[in-house]
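Student: When you get a sec, could you give me coordinates for this:
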Amino acid sequence: MEIDFEGINVIGFDADDTLWVNETYFRDTEDKFANLLEKYETKNKIDQELFRTEIKNLDLYGYGIKGFMLSMIECALELSNNQISSKTIGALLELGKEMITQPVELLDGVEDVLKSLKDKYRLIVLTKGDLLDQERKLERSGLSQYFHHVEVLSDKKEKNYSDLLEYLQIKPSEFLMIGNSLKSDVLPLVQIGARAVHVPFHTTWQHEEVTGVVENKGYTTMSSLVDILKHV
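Tutor: I've put the predicted structure just below:
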């Protein structure tokens, strides 16, 4: 569905898998985790149990790599009936550290888009995850100069967005959000009267998937972030 871009003054960007690659590293680490635990269960079972553990722990740890590391260790203990070796636990910690220190890989066209928009709009980053990790990635990305404000949210639900826009004195009708997740970056914004652009990434965490029929009102889907320059 095409949307009206008139009256937009502020554009918000999701970070992970919108500005730079993120989910690919989680999928790769899940495969390595399954390999380390292969003597205890099948890969399919290991994947299911790790996801179950992550979801159970979201309220405790929130989103991000550190919570994922803790969930891997907990899952490994459960699947092995507490028989997992200290060496394997050390290997799991190293997997997490590798993710944290991974070089930031910008998605195609990101910096060109930000350069084109920065003098016409107020640009902000709205992401969720671990504060230190997200600040580190933004710094390493070289993109900080383009943004007026950066916010790392504990979650991305309607109230999170409403409270932030009110704090930043941004009217929802003047705000456009761009992100890869329908669940987190698009639908909550539409519900509070803002507009959104969905730019899908090639892989999506199961928790971010939307099931059922979604009414395509208040947002549009683009195949690449660069496509936004045709409209704003």
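Student: can we go C-alpha only for contacts and neighbour counts from here?
Tutor: Will do.
Student: ok now the longest helix along the chain, how far from the chain's centre?
Tutor: Ranked by residue count, the top helix of the chain under DSSP state H comes out as helix 43-61. Chain-centre distance of helix 43-61: 17 Å, with Cα atoms, centre = their mean, to the nearest Å.
Student: what's the angle between the helix or strand following that helix and helix 43-61?
Tutor: Next in sequence after helix 43-61, counting helices and strands by DSSP states H and E, comes helix 65-79. Counting by axes from the mean of the first three to the mean of the last three Cα atoms, to 10 degrees, helix 65-79 lies at 130 degrees to helix 43-61.
Student: Mind listing what's buried along helix 65-79?
Tutor: Buried residues in helix 65-79, counted by 16 or more other Cα atoms under 10 Å: 65-76, 79.
Student: Can I get the residues you listed in TSV including distance to residue 44?
Tutor: Below are the buried residues of helix 65-79 laid out as TSV (distance: Cα to Cα, whole Å):
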residue	distance to residue 44
65	22
66	23
67	21
68	18
69	19
70	20
71	17
72	15
73	18
74	17
75	14
76	14
79	13
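Student: which one of these is nearest residue 110?
Tutor: Nearest to residue 110, judged by Cα to Cα, of the buried residues of helix 65-79 is residue 65 at 23.2 Å.
Student: gap between residue 141 and residue 117?
Tutor: Distance of residue 141 to residue 117, given as Cα to Cα, to the nearest Å: 18 Å.
Student: another one to check against the first:
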Amino acid sequence: MEWIGFDADDTLWENETFFRSTQAGFARLLEGHAPPERIAAHLFDTECRNLARYGYGIKGFMLSMVQTALELTENRLPGEAVAEILAMGQEMLAHPVHLLEGAAGAVEALSDRRRILITKGDVLDQERKIALSGLAERFDAIEIVQHKTPDAYAAVFARHGITPDRFLMAGNSMNSDVLPVLQAGGNAVLIPHDLTWLHEQGDDPDHPRFHRLERIADLPALVAKLTP
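Tutor: You can find the predicted model right below:
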């Protein structure tokens, strides 16, 4: 493999943890209006419907929480509750970056390859996390895209002169880091995270260019195995 692509959120550093804790606080805020499971399901449906409008990231999540709260309260949500939801989102936007175990070592161990970080979501928030991670200088290129689709990966390949079959993408999302890469002609390895968002989950494909690891620390060994 000549190029190694890395996902960021929940592959190199924690992300979903902050969404889950905020969602728990949101459920407590609305506990008098619906049971927790209904709140969670309604919020998930709202987020999925809004992806085309807001994209991925905390700001879209904030707006989806407000919309969910309005719908579950039949538009009787008090201003204080809106302020609390906004405060939750602002706290998320200020959270520190916690690297996952083995992430920095795996990136460093692959310094003999071309390394590219490919992440999606709100540009300002992603840039903040990349800067705070301390990993930015270890990558040959960084791409922040709105959606990880086969066309988006193909555009990244074209911009950097990447030959798809010599590219391996590592990430925790089946629907963002694996399936679209395979469709674009590349190789992909799933490194699951315990708290991967439901929207990003999917079944393992029966595909010769698909691989699975339990730890990112094992990525350099896989790359060596796949390189003739």
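Student: Would you pull the TM-score for this pair?
Tutor: Here the superposed chains carry a TM-score of 0.94, computed using TM-score structural alignment, normalised by the length of the second structure; 223 aligned residues with a Cα RMSD of 1.1 Å.
Student: And the longest helix of the first structure against the second structure, how far off on average?
Tutor: Aligned to the second structure and superposed, helix 43-61 of the first structure gives a mean residue distance of 0.8 Å (mean Cα distance after the TM-score superposition for the first structure).
Student: Quick check: which element contains the alignment partner in the second structure of residue 132 of the first structure?
Tutor: Matched by TM-score structural alignment, residue 132 of the first structure corresponds to residue 124 in the second structure. Using DSSP H and E, residue 124 of the second structure sits within helix 123-133.
Student: Show me which residues of that helix are buried.
Tutor: For helix 123-133 of the second structure, a neighbour-count test (16+ other Cα under 10 Å) marks 125-126, 129-130, 133 as buried.
Student: out of these, who's nearest residue 180 of the second structure?
Tutor: Once Cα to Cα is applied, the member of these that ends up nearest residue 180 of the second structure is residue 126, at 20.8 Å.
Student: what's around the nearest residue to residue 18 of the second structure once chain neighbours are set aside, how many residues?
Tutor: Sequence neighbours aside, residue 92 is the residue nearest to residue 18 of the second structure in space, at 6.6 Å (criterion: Cα to Cα, 6 or more residues apart in numbering). When neighbours are counted by other Cα atoms under 10 Å, residue 92 of the second structure registers 19.
Student: and the gap between the residue opposite residue 92 of the second structure in the first structure once aligned and residue 26 of the first structure?
Tutor: Mapped onto the first structure by TM-score structural alignment, residue 92 of the second structure lines up with residue 99. Counting by Cα to Cα, the separation of residue 99 of the first structure from residue 26 of the first structure is 8 Å.
Student: Report the angle between the lengthiest strand in the first structure and helix 131-141.
Tutor: Determined from DSSP state E, the single longest strand within the first structure is strand 122-128. Note on geometry: by the same axes, to 10 degrees, strand 122-128 of the first structure and helix 131-141 are set 140 degrees apart in direction.
Student: Tell me which residues of strand 122-128 of the first structure come out buried.
Tutor: The neighbour-count check on strand 122-128 of the first structure (16+ other Cα under 10 Å) flags 122-128 as buried.
Student: Just the helices from the second structure, written as ranges.
Tutor: 16-29, 36-54, 58-72, 79-93, 103-109, 123-133, 150-160, 179-183, 219-226.
Student: tilt between the first one and helix 36-54?
Tutor: Calculated by the same axes, to 10 degrees, helix 16-29 of the second structure forms an angle of 120 degrees with helix 36-54.
Student: can you tell me what part of the first structure helix 16-29 of the second structure aligns to?
Tutor: Using TM-score structural alignment, helix 16-29 of the second structure pairs with 23-36 in the first structure.
Student: check the fit of that stretch onto the second structure and give the mean distance.
Tutor: Counting by mean Cα distance after the TM-score superposition for the first structure, stretch 23-36 of the first structure comes out at 0.8 Å.
Student: Name the residues that touch that stretch?
Tutor: 16-17, 43, 46-47, 72, 88, 92, 95, 99, 203-205 (Cα atoms under 8 Å, 6 or more residues apart in numbering).
Student: now swap in stretch 181-195 of the first structure and tell me
Tutor: The contact list for stretch 181-195 of the first structure (Cα under 8 Å, 6+ apart) reads 3, 14, 156-158, 161-162, 172-179, 196-200, 204, 208-210, 217-219.
Student: Among those residues, the buried ones, what's the ChimeraX command?
Tutor: Buried residues within those, by 16+ other Cα under 10 Å, are selected in ChimeraX with:
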select :14,156,157,161,162,172,173,174,175,176,177,178,179,196,197,198,199,200,204,218,219
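Student: What about the equivalent of residue 151 of the second structure over in the first structure, how many residues nearby?
Tutor: In the first structure, the residue paired with residue 151 of the second structure is residue 159, using TM-score structural alignment. Applying other Cα under 10 Å, we find 13 residues neighbouring residue 159 of the first structure.
Student: same check, this time on the one 4 residues further on
Tutor: Residues near residue 163 of the first structure, counting by other Cα under 10 Å, number 11.
Student: swap in residue 217 of the second structure?
Tutor: If we define neighbours as other Cα under 10 Å, then residue 217 of the second structure has 17 of them.
Student: Compare the helices of the second structure and give me the one nearest residue 139 of the second structure.
Tutor: That would be helix 103-109 among the helices of the second structure, by Cα to Cα, at 8.3 Å.
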